[in-house]
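Student: Need the 3D shape of this:
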Amino acid sequence: MGGQSRRLAVLRAIVEDYVATEEPVGSKALVERHQLGVSPATVRNDMAALEDEGYIHQPHTSAGRVPTDKGYRLFVDKLSTLKPMSAAERRAIATLLDGAVDLDDVVQRSVRLLSQLTHQVAIVQYPTLSRSTVRHIELVPITPTRLMVILILSTGRVEQRLVELGHEAGEDELAALRVRINQAASGVRIADAATALSTLRDDVPHEVAGLTDEVVAVVTEAMSDHRSDERVAVGGAANLARYGDSFDSAVRPLLEALEEHVVLLRLLGEATTGGGVTVRIGHEGPYSELASTSVVATGYGPSHEAVAALGVVGPTRMDYPGSMAAVRAVARYVSRILDES
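Tutor: Here you go, the predicted model:
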């Protein structure tokens, strides 16, 4: 192999060894552990060249070398192939996620699963209301003057509201209103559905105008409930205990960040689907105090539409191919559940 490709092979070996052993990697260990097909002197020269180019550096207390952010970046972009999920891992994903009873449960199970698969801190954003479409609106009479309004969204989210009516509503009135409301809102994005519903009373007979107003007001309020747009679930913080040697630089700032959901949402970044997994390494992230951590994230949602993001975050010394494969696999599975629900 040529000098450049051999140097890349040496870099890959350094990254893989450092992630696996947690120890800076020396030329002797590389020659022993990897069939690089060249002399130790050549490996030492390659390591010197990689160091000059900024891909590896020497921690001051050690003879070995460790990858820099730039080295990890090259590894992720050029050298890493995603590890396929094992049959056991795929079964674990299916078994755990298929048992979920509702959207909250899907999110909580996904976080647990991701942190178990990657041994990192997992973050799953709750699907944002603003990106959803209305699947169905149901009106259920409880008493003649009390209605349960159920709003079902494309993300699997369900909002329920009670309406106290000004006067009794007959079954025929309710049936007609149910049809009109669903004609206006079903399959429509939240913001557009709210607009369509606001013009509904102009088209209804005046004897049901009052009922229409009462129901539309409640549905619109349920649609504009943005509390969950800033919510994330976090799991696996205990995995950070494995990084005791980098506590001050990587672990402490990350533990503090886990308290701040807005910070975590920015860490995850913009959700994109289509199988793309985003990797932000060290200084590439949005926060300088988290410069010793990396984020592996992707979007998820029904029908290839990203309604939220999920991923893992941890010190830069992470198993990138394994983390990327797990993040992608869990996102695909959650998307499938949302498609079917």
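
Student: Please count neighbours and contacts with C-alpha atoms only from this point.
Tutor: Will do.

Student: For the stretch 51-200 of the chain, which segments count as strands?
Tutor: Here the stretch 51-200 of the chain has its strands, by DSSP state E, counting those that start in this stretch, at 56-57, 66-67, 121-125, 134-143, 146-153, 158-164.

Student: now for those strands, which one comes closest to G236?
Tutor: strand 121-125 (4.7 Å; Cα to Cα).

Student: before we move on, the earlier item: okay if I get the strands of the stretch 51-200 of the chain as TSV plus distance to H206 and mean neighbour count?
Tutor: TSV is the format used below for those (distance: least, Cα to Cα, whole Å; neighbours: other Cα atoms under 10 Å):
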stretch	distance to H206	mean neighbour count
strand 56-57	75	22
strand 66-67	73	26
strand 121-125	43	29
strand 134-143	20	18
strand 146-153	20	20
strand 158-164	19	16
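
Student: Reformat the ones you listed into JSON lines and put distance to Q4 next to each item.
Tutor: Below are those laid out as JSON lines (distance: least, Cα to Cα, whole Å):
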{"stretch": "strand 56-57", "distance to Q4": "15"}
{"stretch": "strand 66-67", "distance to Q4": "17"}
{"stretch": "strand 121-125", "distance to Q4": "35"}
{"stretch": "strand 134-143", "distance to Q4": "54"}
{"stretch": "strand 146-153", "distance to Q4": "53"}
{"stretch": "strand 158-164", "distance to Q4": "56"}
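
Student: Looking at those, which is nearest to L103?
Tutor: By Cα to Cα (comparing all of the strands of the stretch 51-200 of the chain), the closest turns out to be strand 158-164, at 8.5 Å.

Student: That closest one - contacts with which helices or strands?
Tutor: Packing partners of strand 158-164 (3 or more Cα pairs under 8 Å, 6 or more residues apart in numbering; DSSP states H and E): strand 146-153, helix 209-223.

Student: Same question for the longest one: list its buried residues.
Tutor: Meaning helix 209-223. Neighbour counts over helix 209-223 (16 or more other Cα atoms under 10 Å) mark L211, T212, V215, V216, A217, V219, T220, A222, M223 as buried.

Student: how many neighbours does the closest residue to Q58 other than its chain neighbours have?
Tutor: In space, and not counting its chain neighbours, Q58 is closest to R65: 4.6 Å by Cα to Cα, 6 or more residues apart in numbering. For R65, the count of nearby residues is 23 (other Cα atoms under 10 Å).

Student: What of S288?
Tutor: Counted by other Cα under 10 Å, the residues lying close to S288 total 11.

Student: Okay, it and E270: tell me how far apart.
Tutor: According to Cα to Cα, to the nearest Å, S288 and E270 sit 19 Å apart.

Student: want to put them side by side, so please do this one too:
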Amino acid sequence: MVSERSLAVLRAIVQDYVASREPVGSKSIVERHSFGVSAATIRNDMALLEEEELIAAPHTSSGRIPTDKGYRVFVDQLTDVRPLTPAQRHAIETFLGESSDLDELLARTVRLISQLTKQLAVVQYPSFASARVRHVELVSLAPTRVLCVLISDSGQVEQRLAELDAPVDDETLADLRGRLNELAGGRTMAEAAEALMGDIEGLDRRHAAVAHTLAATLAEQARVQRHDRLVVAGAANLVRTEQDFAGSILGVIEAIEEQVVLLKLFGEMASDEHAVAVRIGRENASFGLAETSIVSSAFEIPGRDVSRLGIVGPTRMDYSHSMAAVRAVARYLSRTLGEH
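Tutor: Next up is the predicted model:
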């Protein structure tokens, strides 16, 4: 059984190792932390921690580093996640508040998380399949060229160019816009796609070909499955931490490029009392990420599937700060997307 003081020693080792990347010895713990005991006593505590496989000696030096199990105990023992500063929270609201649509919002989100944590950041698109069509817009760019815009109630915008076999005037386009909105509006994406591929009643035969082209284009947009997609930023951060990995980071990069791996991993992560989930080292071995830690949090749009965002990095990371940053951004996203 590990004593409270030994757990405090473990916390000191984790914090010092994360800050310095150097193995931590009993003398440095006494100098940097106020334990009120001798270095010999700290060495005894470290021996107990090593017996419990919470710390290990990377080589013959007297210093120790945390193991995956040690990081897990450290994270589980966190009684409070260090909050972000008011300046950091203001930066989140300012930077993300400038987004004009969901695509830009999520692109800005991963860039921001990457900057806040100095790790590789990922965000999962909210489910598009379960969203409903809010509005269909047709924009004439030329007599035979129309921009089809499909807007969902979750804020996603799909745009696609339709090339027509015959010119269409503004009056006809306005009529088709109304009819297509009647067909698709309020339906789920799957329902809208099916409806748009059916017959449009009462349509002037002269416009049948144009209507079919526009409806087919919108139907294809409605079939896009955006929830099976991740946005990634900060790969350079991962490269900069290469020395924290025992082998090559190529395997890690390949696993991340296989987005289905991270999507499946996200699906298995459950948030704790801090509203974040943390998977450490060997806990990710089955996903080919045994040397990484993943910190994630959920965000959602009311009535839609829950999505996740998070970071991927080496096990040597500032867990408290990373958890706070990921949680804060996820809460902002939920609040913003809920309002729209």
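
Student: TM-score for the pair, please.
Tutor: Put the two chains on top of each other and the TM-score (TM-score structural alignment, normalised by the length of the second structure) is 0.81; 336 aligned residues with a Cα RMSD of 3.5 Å.

Student: thinking again about what came up before, report the two of the buried residues of helix 209-223 of the first structure separated the most.
Tutor: L211 and M223 (18.5 Å).

Student: Now do the helices for the stretch 151-300 of the first structure: every range, in order, please.
Tutor: In the stretch 151-300 of the first structure, the helices defined using DSSP state H, counting those that start in this stretch lie at 171-185, 190-198, 209-223, 252-257, 261-268.

Student: Name all residues that make contact with F95 of the second structure.
Tutor: R108, L112 (Cα atoms under 8 Å, 6 or more residues apart in numbering).

Student: go again using 10 Å as the cut-off
Tutor: Contacts of F95 of the second structure were listed using Cα atoms under 10 Å, 6 or more residues apart in numbering, and they are L105, R108, T109, R111, L112.

Student: What is the distance between stretch 193-206 of the first structure and the centre of its chain?
Tutor: Here the centre of stretch 193-206 of the first structure is set off from its chain's centre by 37 Å, with Cα atoms, centre = their mean, to the nearest Å.

Student: Kindly report the same for stretch 64-79 of the second structure.
Tutor: For stretch 64-79 of the second structure, the distance to the chain centre is 23 Å (Cα atoms, centre = their mean).

Student: Between the buried residues of helix 209-223 of the first structure, which sits nearest A9 of the first structure?
Tutor: Taking Cα to Cα as the measure, A9 of the first structure lies nearest M223 of these, at 53.5 Å.

Student: Test my guess that the closest one contacts V134.
Tutor: Yes: counting by Cα atoms under 10 Å, M223 of the first structure does reach V134; the two are 9.1 Å apart.

Student: and the longest helix for the first structure?
Tutor: In the first structure, with assignment by DSSP state H, the single longest helix is helix 320-340.

Student: how far apart are that helix and its match in the second structure?
Tutor: Taking mean Cα distance after the TM-score superposition for the first structure, the mean distance separating helix 320-340 of the first structure from the aligned residues in the second structure is 2.1 Å.

Student: For that helix, which residues meet the burial criterion?
Tutor: 320-338.

Student: tell me the contacts of the spatially closest residue to R157 of the first structure that is not a sequence neighbour?
Tutor: Excluding its sequence neighbours, the residue lying closest to R157 of the first structure (Cα to Cα, 6+ apart) is L103, at 6.0 Å. Residues near L103 of the first structure by Cα under 10 Å, 6+ apart: R109, Y126, P127, T155, G156, R157, V158, V334, I337, L338, S341.

Student: measure L103 of the first structure to L82 of the first structure for me?
Tutor: With Cα to Cα as the criterion, L103 of the first structure and L82 of the first structure are 28 Å apart.

Student: again with R242 of the first structure
Tutor: 23 Å.

Student: which one of these two has more residues nearby?
Tutor: L82 (15 against 12).

Student: and the more buried one, what does it touch?
Tutor: The neighbourhood of L82 of the first structure, defined by Cα under 10 Å, 6+ apart, consists of V76, Y320, P321, G322, S323, M324, A325, A326, R328.

Student: Contacts only, for the residue lying farthest from the centre of the first structure.
Tutor: For the first structure, the C-alpha farthest from the mean C-alpha position belongs to E207; by Cα atoms, centre = their mean, that distance is 48.1 Å. Counting by Cα under 10 Å, 6+ apart, E207 of the first structure makes contact with E173.

Student: for R177 of the second structure, same thing?
Tutor: By Cα under 10 Å, 6+ apart, R177 of the second structure lies in contact with H135, V136, E137, L138, V139, C148, E171, L183, A211, L214, A215.

Student: In the second structure, what residue corresponds to the residue nearest to Q58 of the first structure?
Tutor: R65 of the first structure maps onto R64 in the second structure when the alignment is built from TM-score structural alignment.

Student: Surely that match is in contact with P23?
Tutor: Yes: R64 of the second structure lies in contact with P23 (Cα under 10 Å); the separation is 4.9 Å.

Student: so what sits against both of these two?
Tutor: In contact with both R64 of the second structure and P23: I13, V14, Y17, A56, A57, P58, using Cα under 10 Å, 6+ apart.

Student: Tell me how far the fifth one lies from S99 of the second structure.
Tutor: Between A57 of the second structure and S99 of the second structure the distance, using Cα to Cα, works out to 48 Å.

Student: And for the first one?
Tutor: Between I13 of the second structure and S99 of the second structure the distance is 41 Å, computed by Cα to Cα.

Student: neighbour count winner among those two?
Tutor: More crowded of I13 of the second structure and S99, by other Cα under 10 Å: I13, with 27 against 15.

Student: Count the neighbours of T67 of the second structure for me.
Tutor: For T67 of the second structure, using other Cα under 10 Å, the count is 20.

Student: what do we get in the first structure for Q243 of the second structure?
Tutor: Matched across to the first structure, Q243 of the second structure falls on D245, judged by TM-score structural alignment.

Student: dump the residue contacts of its match.
Tutor: E22, V251 are the contacts of D245 of the first structure under Cα under 10 Å, 6+ apart.

Student: Repeat that for H304 of the first structure.
Tutor: Counting by Cα under 10 Å, 6+ apart, H304 of the first structure makes contact with T272, T273, G274, G275, R332, S335, R336, D339.

Student: go again using 7 Å as the cut-off
Tutor: By Cα atoms under 7 Å, 6 or more residues apart in numbering, the residues touching H304 of the first structure are T273, G274.
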